[in-house]
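Colleague: Sequence and predicted model, in that order:
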Amino acid sequence: MDSQNAAVNGADLSPAEFTSDLHRSDFPKSFVFGTATSAFQVEGATHEGGRGLTVWDKFTYTPGKITDNTNAEVAIDHYHRYKEDIQLIKDLNMDAHRFSIAWSRIIPDGIGRSVNKEGIAFYNRFIDALIEKGIAPYVTLYHWDLPLTLQDKLGGWTNREIVEHFAYYAETCFAAFGDRVKHWITFNEPMQFCYAGYGSGYHAPGRTSERTKSAEGDSSTEPYLAGHNVLISHATAVEIYRSKYKPEQGGSIGFTVDCEWPEPLSDSTEDKEATERRRAFQLGWWLDPIYFGDYPVQMRQNAGDRLPHFTEEEKLLLRDSLDFIGLNHYTTRWVTSQQLPSNPAERNYWVDQGVLTTAEKDGVLIGEKAHSFWLYIVPWGIQRLIEYVWKTYKAPIYICENGMDEFNDPAWTVSNFAKDSTRVKYYQEYLKHVHKAIENGADVRGYFAWSLLDNFEWAAGYTSRFGLYHVDYSTLIRHPKDSARWFSQFLEPKVANPSL
């Protein structure tokens, strides 16, 4: 791997596609650049180190749930290769790395109170190795991999009892790692695991009202109930951190939401209102209770009593329970209005929005399509999203995920994958718009590229590659793509001209 690493650091990138009028020095001095991964997608070693099973283990073992019928038992073996991978981060000249802790490595069944010492030791080694390389650890406590016992015995996020279990897990992590971890994220993309896991059934645990997909589930109520318990779990963990650990450890704690930027398809009042509803159901679902005390009015109107209510005590607990907002953003969609169905049986989180989204307008795509069916390259969307979030919530922002994928074409060689000029352009253009948002006054403090490495991409299995580094899934050898080479140059400190 030394020769591969040298290829990142030593290449002289002169072609036009690698030139950029933007450099890291154009961003604020304290601005953080980093990479991102999640435990289930990269670690593997699912039966090692005392780790318990998760809902995603069970989901991947269920025929038909994963596009290529694969699983993450090995993933990309980050559990054993983490030192090598940390060197790859260093080669990129990154300041930080965002990763998640696997709950089932810390509390194997999620319910018990006995802490797995092997799991604690693994993350201690990982955090220490990052810091030794000068890379700041940004830790996500929950990135979708719920311990299986919590789902099987309690119903997972639909059971209010999960709050106390998450709180115990979170406090265990604060106590074990908080002397070195100064940036915590309680949850990653709750909209995805609450709706896709408890509504559409597309993600684990796969619950849905569609009986052809699942024998259990109620898509009209469970996503909202799960989301409610996630919010209370978040606020409870924050209260524990702020009252017991922050005074001594001095860190900060946030929450990461994902959002496609919605743009009205036309200038009609109906489409503009539909766009506002779309934002309310994506962002307001999570951030309005924290900053304004309740769910958005559009959600109350369209979901009715299926949307839970907060007690006064819960409202106080939630109030301002964020030091920063994490934003995951990839793409933008046109939005138009759609009438709600009169039949209550047809209602669910998606239908309740009363919208249709599309990537096409007047026969023209909104942007170049990446591999994933949902991902179009629309750089201006990230600027509009950042400026909207800053104007609405006035909280510091970290871009916690941003990136694009290509199809894992079996006919391609490593060299084919390495020539990812579309990804290079993606990062160049999206970062330009992040910079413009900062120039316009938004308090953006960091940017994390998704992803450090090609990995197990949830329901898409290994068919989709998001990495800056190509991973050969048969040998697990890592190879830098041109996007890795570009980042290493973009982030390289400028050297003053001695002749000036």
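Modeller: Arrived safely.
Colleague: contacts and neighbour counts: CA atoms only from here.
Modeller: OK.
Colleague: What residues does residue 105 make contact with?
Modeller: By Cα atoms under 8 Å, 6 or more residues apart in numbering, the residues touching residue 105 are 49, 50, 51, 52, 116, 118, 119, 120.
Colleague: From residue 39, how far out is the nearest residue to the fourth one once chain neighbours are set aside?
Modeller: Going back to what we said before, that points to residue 52. Leaving aside its sequence neighbours, residue 52 sits nearest to residue 108 (Cα to Cα, 6 or more residues apart in numbering; 4.1 Å). Applying Cα to Cα, to the nearest Å, the value for residue 108 to residue 39 is 14 Å.
Colleague: related to what we said a few turns ago, how about the secondary structure of the residue nearest to residue 52?
Modeller: At residue 108 the chain is in coil, as set by DSSP: H, G, I helix; E, B strand; the rest coil.
Colleague: Next up, the contacts around it.
Modeller: By Cα under 8 Å, 6+ apart, the residues touching residue 108 are 50, 51, 52, 53, 115, 116, 147.
Colleague: before we move on, what about residue 457?
Modeller: Counting by Cα under 8 Å, 6+ apart, residue 457 touches 41, 463, 464, 465.
Colleague: nearest to residue 70, of those?
Modeller: Using Cα to Cα, residue 463 is the member of these that lies nearest residue 70, at 9.8 Å.
Colleague: so the closest one touches residue 408, yeah?
Modeller: Yes. Between residue 463 and residue 408 there is a contact under Cα atoms under 8 Å: 4.9 Å.
Colleague: what's the host helix or strand of residue 489 packed up against?
Modeller: Per DSSP states H and E: residue 489 is located in helix 482-490. In terms of contacts (3 or more Cα pairs under 8 Å, 6 or more residues apart in numbering; DSSP states H and E), helix 482-490 is packed against helix 2-10, helix 421-439.
Colleague: out of those helices, nearest to residue 339?
Modeller: Residue 339 lies closest to helix 421-439 among the helices and strands packed on helix 482-490, at 33.9 Å (Cα to Cα).
Colleague: and the closest one, what other elements does it pack with?
Modeller: Here helix 421-439 touches helix 380-393, helix 482-490, going by 3+ Cα pairs under 8 Å, 6+ apart.
Colleague: So for residue 294, which of the ones you listed sits nearest?
Modeller: Among the helices and strands packed on helix 421-439, the nearest to residue 294 by Cα to Cα is helix 380-393 (13.8 Å).
Colleague: And the contacts of the closest one?
Modeller: Outside helix 380-393, the residues within contact range by Cα under 8 Å, 6+ apart are 261, 287, 291, 329-332, 396-397, 430, 433-434, 436-437, 440, 442-443.
Colleague: ok, second structure coming up, stack it against the first:
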Amino acid sequence: MKSNFLWGTSSAANQIEGGWQEGGKGPSVMDALATVNGHRVENDNLDDQNLFFGSHKAVDFYHHYQEDIRLLAEMGAKAYRMSIAWTRIFPTGLEEVPNQAGLEFYDRVFEELHKHGIEPIVTLSHYESPLALAKDFGGWSNRKMIELYVKYAKTVITRYSKLVHRWITFNEINCAQVPFGIMSACGIYMSISDKRNTSQLRYQCLHNQLVASAKVVKLAHEIDNRNQVGCMIASMYTYPLTPKPEDVRANQLSMQVKNYFASDVMIRGTYPGYIKRYFKDHGINIEISDEDQKILEEGIVDYYTCSYYMTNCVSTNKDAEKTSANLISGLKNPYLQTSEYGWQIDACGLRSYLNEVYDRYQLPMMIVENGLGMHDTVEDGQIHDEYRIKYLRQHIKSLEEAVEDGVDLIGYCAWSSTDLIALSTGTISKRYGFIYVDVDDDGQGDFTRTKKDSFYWYSKVIESNGNTL
């Protein structure tokens, strides 16, 4: 790797911070998701003692940020991809004056990172729109969200212009297309099974986010010409299940619609022909003005980031065997092993994906999420997570091959720094971190931090710039 390669870790505010009512913070859509029998459910009564809301405490980064950043420094991290909680800055999203306590909290976080020589890579919106906007405006289905988001983004980009120069507008923006994204990515207080949760609604939400992103890209460049702004895509890389031509075509369309559409708009500045055909075939009519088109053309991003966990297969055979996946289900690949959660492990696919994306865009790339969620066991105060080391080793080897192929890869931030609350369940038993946090699925524990074996392994990877795996 190049000497300035950004080795690091990643997290999200709603999954680590806690302190959901401290420092003037307002509730986000994620704060309204309770865990019942391992599943997320919406609940208006956020103080219901009979329900568990994982984001309310999370792993308490709000009070442990100095310790957690010190541990990142001990690991040798060069970068930390994190997010700002919108509702710490504007509790309902409607305020004209930002919450000073929230701004000061991130002042301290960024200053602590810089003290340890760690570069922050900051996501402006990571699945946590203000709950008030979800209830009163229908979240991102309402164009009013665009200017409210721009106001928030302008506030924080201006405030932290001396401390942050790499920004990401929306986390996994393409997930606004999937039914699960209606509460998190689309910021709408609506269940997955709600009859109003239609493709039409979700694609309108996505369009509004694409316009908002483009506005913020242009704004960030005006605030400070050192600012670099990236897109962030959930890799939904798939293969045709068979060489049957219909399977190959089905896979091509799946990749276009699920994986490339959002980044095509954010990087090329216009809606591609295939999505216009897709909208026509599915009766989807998005409100796109001439002004929107101009904004999209003027606000293309500077670099490409993505999450990568697994791959799936696509087929026209409706009876093909399915398997679990990140946010959406997919078809089982008979040549891949799976994790205990049914996620298919495909390190080779990472190399293929990086090559395809780089060939398409020719922009600097960064992996900002990649990791393995497993049940970890504490044995005599230690966590021996060789399975995580094996997974990460395979994927780092694959990305190094991609660099040899000519891909301009500028960084790798593994998911995640500490253990954190899972997006889909709100629980912590499916652990991802290099650092174990003593808290259980009911929020009980003393929040003590313990370094796992993977912590020491990754430290050597960073120190050797990827030469020691």
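Modeller: Good, I have the coordinates. What you see is a predicted model; the values in this text were computed from it and never measured.
Colleague: among the helices and strands packed on helix 421-439 of the first structure, which is the most enclosed?
Modeller: Among those, helix 482-490 has the highest mean neighbour count (mean count of other Cα atoms under 10 Å), at a mean of 25.
Colleague: Now do that helix: which range of the second structure does it align onto?
Modeller: Using TM-score structural alignment, helix 482-490 of the first structure lines up with residues 453-461 of the second structure.
Colleague: how about the helices and strands packed on helix 421-439 of the first structure in a markdown table, adding distance to residue 225 of the first structure?
Modeller: What follows is these, written out as a markdown table (distance: least, Cα to Cα, whole Å):
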| stretch | distance to residue 225 of the first structure |
| --- | --- |
| helix 380-393 | 24 |
| helix 482-490 | 41 |
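Colleague: right, so of the ones you listed, which gets closest to residue 192 of the first structure?
Modeller: Closest among those, using Cα to Cα: helix 380-393, at 18.1 Å.
Colleague: mean shift of the closest one relative to the second structure?
Modeller: Superposed on the second structure, helix 380-393 of the first structure shows a mean distance to its aligned partners of 0.7 Å (mean Cα distance after the TM-score superposition for the first structure).
Colleague: Could you verify that residue 298 of the first structure is part of a strand?
Modeller: No. Counting by three-state DSSP, residue 298 of the first structure is located in no strand; its state is helix.
Colleague: which residues does the aligned partner of residue 12 of the second structure in the first structure contact?
Modeller: Alignment note (TM-score structural alignment): residue 12 of the second structure maps to residue 38 of the first structure. By Cα under 8 Å, 6+ apart, the residues touching residue 38 of the first structure are 99, 100, 101, 143.
Colleague: returning to what we had before: any idea what the residue nearest to residue 52 of the first structure aligns with in the second structure?
Modeller: So, by TM-score structural alignment, residue 108 of the first structure is matched to residue 91.
Colleague: cool, residue 271 of the first structure as well?
Modeller: By TM-score structural alignment, residue 271 of the first structure lines up with residue 247.
Colleague: what about that match, distance to residue 314 of the second structure?
Modeller: Distance, residue 247 of the second structure to residue 314 of the second structure, using Cα to Cα: 7 Å.
Colleague: Residues that sit against both of those two, list them.
Modeller: Counting by Cα under 8 Å, 6+ apart, the common neighbours of residue 247 of the second structure and residue 314 are 240, 241.
Colleague: Please identify which of the two sits among more neighbours.
Modeller: Legend: neighbour count by other Cα atoms under 10 Å for residue 247 of the second structure and residue 314, higher for residue 314 (26 against 19).
Colleague: Just name the closest of the contacts of residue 105 of the first structure to residue 350 of the first structure, please.
Modeller: Set against residue 350 of the first structure, the nearest of those by Cα to Cα is residue 52 (32.4 Å).
Colleague: Neighbours of the equivalent of the closest one over in the second structure, how many?
Modeller: Per TM-score structural alignment, the equivalent position to residue 52 of the first structure in the second structure is residue 26. The local packing of residue 26 of the second structure (other Cα under 10 Å) involves 22 other residues.
Colleague: Roughly how far does the aligned partner of residue 396 of the second structure in the first structure sit from residue 490 of the first structure?
Modeller: Alignment note (TM-score structural alignment): residue 396 of the second structure maps to residue 431 of the first structure. As for residue 431 of the first structure, its distance to residue 490 of the first structure is 11 Å (criterion: Cα to Cα).
Colleague: cool, residue 45 of the first structure as well?
Modeller: With Cα to Cα as the criterion, residue 45 of the first structure and residue 490 of the first structure are 34 Å apart.
Colleague: ok, residue 463 and residue 408 of the first structure, which is more surrounded?
Modeller: The neighbour count for residue 463 of the first structure versus residue 408, taken as other Cα under 10 Å, is higher for residue 463 (22 against 15).
Colleague: Could you find the counterpart of that one in the second structure?
Modeller: By TM-score structural alignment, residue 463 of the first structure lines up with residue 429 in the second structure.
Colleague: Tell me where the stretch 251-400 of the first structure has strands.
Modeller: 252-258, 261-264, 324-328, 332-337, 355-358, 360-361, 364-365, 368-369, 376-377, 397-401 (DSSP state E, counting those that start in this stretch).
Colleague: Columns distance to residue 233 of the first structure on top of these, output as CSV?
Modeller: Below are the strands of the stretch 251-400 of the first structure laid out as CSV (distance: least, Cα to Cα, whole Å):
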stretch, distance to residue 233 of the first structure
strand 252-258, 11
strand 261-264, 27
strand 324-328, 16
strand 332-337, 30
strand 355-358, 30
strand 360-361, 39
strand 364-365, 40
strand 368-369, 37
strand 376-377, 33
strand 397-401, 21
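Colleague: Which of the ones you listed sits closest to residue 173 of the first structure?
Modeller: Residue 173 of the first structure lies closest to strand 252-258 among these, at 12.8 Å (Cα to Cα).
Colleague: with the second structure superposed, average distance for that closest one?
Modeller: Looks like 0.8 Å for strand 252-258 of the first structure (mean Cα distance after the TM-score superposition for the first structure).
Colleague: for the helices and strands packed on helix 482-490 of the first structure, which one sits closest to residue 159 of the first structure?
Modeller: helix 421-439 (38.5 Å).
Colleague: where's stretch 444-457 of the first structure relative to the chain centroid, distance-wise?
Modeller: 8 Å (Cα atoms, centre = their mean, to the nearest Å).
Colleague: same question, stretch 351-366 of the second structure
Modeller: Put simply, stretch 351-366 of the second structure sits 18 Å off its chain's centre (Cα atoms, centre = their mean).
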